[in-house]
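1. quick one, fold the following:
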Amino acid sequence: MGVYHRIKSVFRGPDEFDLTSGSIGKPLFFLAMPIVITNLFQTAYNLADTFWLGQYDTDALAAISFAFPMVFLLISLGMGISVAGSVLVAQYTGANKEREAEYAASQTVTFAVLVSIVLGVIGYFSVETFLSVMGASTDVLPLATSYMEVISLGLLFMFGFAVFVSLMRGYGDTITPMLVMFGSVVFNIILDPFLIFGWTVVQDAPLVGTVGFPELGIEGAAIATVFSRALALVVGLAIMFRGNRGVQIHLRDMAPDRTYLRRLVRIGAPASVEGMGRALSMNLLLVIVALFPDTVVAAYGIGTRVFSVVFLPAIAIARGVETMTGQNVGADKPDRAERAAKLSATVLFIILSVVGVLVWFTAAPIAGLFTTDPAVVEITSQFLRYVALTFGFIGIMRAYTGSFRGAGKTLIAAALSVLMFGLIRFPIAWFAADPLGETGIWLSFAVSNVVGAVITYAWYQRGTWREGDLTEGKVDLDRTTVDASSGGD
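-> Modelled structure (predicted):
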């Protein structure tokens, strides 16, 4: 508890600032900073796998370049539930409807568990076919398949923890998920090299034999990730059931409610479409990337991992804008939500543009952190330099789409995502890859970043996100109300 309170003194929790009144910059900062760190920890899972497998084998590195987009696709298929839960919790919290927020969180957990189990089974039995269609080479296919089979079996834990983070964020608590994620990542980073490379100790008499971990290669990286996420989910559920921090969930509210499911689907389906648009773009681009040598595939994997780190501030602030918009829409203060979005877009454009310049000048050393293959380093450096100077535009798009989602306009955010990835990035890569080689793929990233930001900004200025209120027409909760004296769960 002492560590928790010291962390809170630095970051501040939801009990120390009001998202619906007062200044905008400070609460948004204190809301977003833990999200930045949480996302950094989450990215550390992938970076740890990328680093250790890069030392282990180039084919294994190429294999996770195929595996990560499929992981993203599986999670994206169900992410609408977590987005819907976060939006509902945020709007009900802003409207001071605590009971409704708790019911929304409880139902979200129930349906998230069911969806993740179904998706995990589908992923396990379809992984090899999927990766073959994506163009994985004969050397890479068995490695990527073994990785994804383990991930599919553990999808419940990976997706479940993401839901915990979303629900706590909707309430305004971003510190607790950050601390839970920290412990999980440390455990994963420690476990990774032991399972990938193996570790044995030969014992002398009288206890003759060996103890330790067998060399599991890429499968070991997947086991380490799933096991770490499982521990994080257990801790997250314990926190939400206790209700001492963030939104509380109750067993009495977790019986599947088909009426509420329709509501979650109505809000969340477009968010799943948005996530799938991003994931399908990554996978379709892999079809093009797979036409090139494994060195290009590995470079693509490293580059996208670097982008995932660079865009952490954009993703974090967008999540903060989503929460602020949701709570202010619930409190009937749309002007305040709009000011938060504009401030975030401006700050992100400046910060990410500066970061882009730094990446442009240090592309080769960055690539060298992940691989010792000089050919992969050279190709990765080219990829990073083509995209780096457009980083600021990603910040603009992320800020405004976050506001769309917080207002419940998940369909608009989905449409913008599909437009950017499906109608701009992929077609450019498809037609440019033949005459320009892999350079055409890198160019598609840069162009889609700029065009996507311009279109998103123009759409936001129309003001259609102000229409409607998700807290209207709420589910009747009388039948679930429990007298406090009954002891709750």
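2. going forward, measure contacts between C-alpha atoms and count neighbours the same way
-> Fine.
3. residue contacts, residue 215?
-> Going by Cα atoms under 8 Å, 6 or more residues apart in numbering, residue 215 touches 194-199.
4. are we agreed that it is in a strand?
-> No: using DSSP: H, G, I helix; E, B strand; the rest coil, the assignment for residue 215 is coil, not a strand.
5. now show me the structure for the sequence below, then we'll compare the two:
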Amino acid sequence: MEKGQIDFAKDSVWKMIFRLAPPVMAAQLIQALYNIVDSFFIGRCSEEGLTALSIVYPLQLLMIALAVGSGVGINTAMAFFSGIKKKKRAAETAGVGTPLAFVIWLLFALICYLIMPFYARISTDSEMIRADVVRYGRIVCVFSFGLFFESIWTKILQSKGDMKLPMTAQIIGAIVNIALDPLLIFGWLGLPKLGITGAAISTVIGQIAAALIVMKRGFYKPPALKKYWVNIRNIYRLGTPNILMQSAYTFYIFGLNMILATFSDQAVTVLGLYYKWQTFFFIPLGALQTCIVPMISFNYAQQNTKRCRSILWDAFIAGAVLMGMGTLCFLFIPSQMIRFFSHDSEVLRIGVHGFHIIGLSFVPMAVSLLFPVFFQAVGSPFKSSALTVIRTVFLFVPLGWLFARFGLYYFWLTYPITEIITSAVGFAMFRRFGRNKTKTPCKQ
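-> As a prediction, this is how the structure comes out:
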């Protein structure tokens, strides 16, 4: 083992979390600034543009789900093969990453370009908002190759315990985005005033900058063509639960947008603003998810189920404490959070009540979102996917529709009730972990 490298089998869980999590949190903090900064500047241009960003947001989540989920599959498979001392197989898995990123980007870009006008039409009745949705959505989706490559290469580096270079890449990418946003949106320094188009261009340039930084160390030589099938099967056997979990956000947020649109465009805007802030406050939880996957996968490969349990319980404690801080913010300063983006009095009225109720869901959400990545890491994709489907398909949208029948104020109860039920189901599934012989999560 190289000097300073983390020993997943022996180091204390808290030592690993405190060493691995801060760089990931810093990187995700910077990543969160992409959407927050775009919304901040666009909110000063027009309320219609802010609503358009909220409408496009589910598609951006789907894009991230495909990119990051594929990367998580690579990350988990590499950690497994490293755990059983098969470094060549780990390198083969990494080598599949770059061509895979290209293919999934190309398919996603083509589909989004074609469906964007239809998506805009079913999302709003405002012609102005529709035009903004098409302009912004086509640019951030069609030119998203930087995000796909960066996500894959980042997960390859993280599987080896390298959190610093991905953090550096995302910091630089975000700085590029933040610097370009006012220049291109407002037309500063003699540049054309592009409005929402400028925000989209700034975003994709920042993503490309981040990808270029991790490219050298994240790129592995692709293996022989005959090696692709077994590696892709491993990647998506392990990565599909994460893709489902992330892409489910797309569909349930789209569904919730449709429900809120029956009340007003301002209600849709509030939901979009919540998810902007949620991205920021969920950074600690996202870092824990990223960190525990290779830790658990490595120890599970060595059949150390007791240590796997220990990692999960410590992650629960850390997640609950950190998410509790988010709850306090949503309870005590919701108006300040909303005014950061919008000064519309109706958005403020709806948002303050909504933020109060949603904030109560944060602590149980730390549990409900850690269980799926745990099951993913131990090669139980059915349980991981089942939790995601229960949470997003059977709870979020149906409960949202049900509570909306009683009025907009009751709609927000969807969040805490969904997370409590999902956590309970996760605990029921977890009770059987370790009772049976461990199964191999990857085909060797």
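6. turn the buried ones among the contacts of residue 215 of the first structure into a named PyMOL selection, would you?
-> Restricted to buried positions by 16 or more other Cα atoms under 10 Å, the PyMOL selection for the contacts of residue 215 of the first structure reads:
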select buried, resi 194+195+196+197
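7. tell me which two of the contacts of residue 215 of the first structure sit farthest apart.
-> Between any two of these, the greatest separation by Cα to Cα is 9.0 Å, found for 196 and 199.
8. so which of the contacts of residue 215 of the first structure are in helices?
-> Among those, the residues falling in helices (DSSP state H) are 194-197.
9. nearest spatial neighbour of residue 39 of the first structure, skipping sequence neighbours?
-> residue 312 (6.2 Å; Cα to Cα, 6 or more residues apart in numbering).
10. surely that neighbour touches residue 42?
-> No: the pair residue 312 of the first structure / residue 42 is not scored as a contact, 10.0 Å apart, by Cα atoms under 8 Å.
11. residues in contact with residue 68 of the second structure?
-> Residue 68 of the second structure is in contact with 148, 151-152, 155, 243, counting by Cα under 8 Å, 6+ apart.
12. can I get those in TSV with neighbour count, distance to residue 58 of the second structure and secondary structure?
-> As requested, the contacts of residue 68 of the second structure are arranged in TSV below (neighbours: other Cα atoms under 10 Å; distance: Cα to Cα, whole Å; DSSP: H, G, I helix; E, B strand; the rest coil):
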residue	neighbour count	distance to residue 58 of the second structure	secondary structure
148	29	17	helix
151	27	18	helix
152	30	21	helix
155	28	23	helix
243	26	14	helix
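13. which of the residues you listed sits closest to residue 436 of the second structure?
-> When the contacts of residue 68 of the second structure are ranked by distance to residue 436 of the second structure (Cα to Cα), residue 243 comes first, at 26.8 Å.
14. looking at the first structure, name the residue matched to the closest one.
-> Under the alignment by TM-score structural alignment, residue 243 of the second structure pairs with residue 272 in the first structure.
15. for residue 76 of the first structure, which residues are in contact?
-> Residues in contact with residue 76 of the first structure (Cα under 8 Å, 6+ apart) are 272-276, 279.
16. what about it, helix or strand, and which?
-> Using DSSP states H and E, residue 76 of the first structure sits in helix 58-94.
17. check residue 210 of the first structure too.
-> Per DSSP H and E: residue 210 of the first structure is located in strand 209-213.
18. quick revisit: got the contacts of residue 76 of the first structure as TSV, with distance to residue 28 of the first structure columns?
-> Output for the contacts of residue 76 of the first structure, formatted as TSV (distance: Cα to Cα, whole Å):
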residue	distance to residue 28 of the first structure
272	25
273	27
274	24
275	24
276	28
279	28
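19. dump those residues to CSV, plus secondary structure and distance to residue 465 of the first structure.
-> Formatted as CSV, the contacts of residue 76 of the first structure follow (DSSP: H, G, I helix; E, B strand; the rest coil; distance: Cα to Cα, whole Å):
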residue, secondary structure, distance to residue 465 of the first structure
272, helix, 19
273, helix, 18
274, helix, 17
275, helix, 20
276, helix, 22
279, helix, 25
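20. and these, which is closest to residue 182 of the first structure?
-> Looking across the contacts of residue 76 of the first structure and measuring by Cα to Cα, the closest to residue 182 of the first structure is residue 275, at 24.8 Å.
21. next one: the closest residue to that closest one other than its chain neighbours from residue 419 of the first structure, what distance?
-> In space, and not counting its chain neighbours, residue 275 of the first structure is closest to residue 76: 4.7 Å by Cα to Cα, 6+ apart. Counting by Cα to Cα, to the nearest Å, the separation of residue 76 of the first structure from residue 419 of the first structure is 17 Å.
22. please enumerate the strands of the first structure.
-> Counting by DSSP state E, the first structure has strands at residues 199-203, 209-213.
23. can I get those in CSV with distance to residue 404 of the first structure?
-> As requested, the strands of the first structure are exported to CSV (distance: least, Cα to Cα, whole Å):
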stretch, distance to residue 404 of the first structure
strand 199-203, 49
strand 209-213, 48
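24. residue in the first structure matching residue 272 of the second structure?
-> Aligned partner of residue 272 of the second structure by TM-score structural alignment: residue 301.
25. what is the neighbour count of its match?
-> If you count neighbours by other Cα atoms under 10 Å, residue 301 of the first structure ends up with 23.
26. thought it was touching residue 62?
-> Yes: contact criterion Cα under 8 Å: residue 301 of the first structure and residue 62 qualify, at 7.0 Å.
27. what sits against residue 439 of the first structure?
-> For residue 439 of the first structure, the contact set (Cα under 8 Å, 6+ apart) comprises 382-383, 432-433.
28. mind redoing it with 10 Å?
-> Under the criterion of Cα atoms under 10 Å, 6 or more residues apart in numbering, the neighbours of residue 439 of the first structure are 379, 382-383, 386, 429, 432-433.
29. and if you look at residue 154 of the first structure?
-> Contacts of residue 154 of the first structure (Cα under 10 Å, 6+ apart): 116-117, 120-121, 124, 148, 160, 222-223, 225-227, 229-230.
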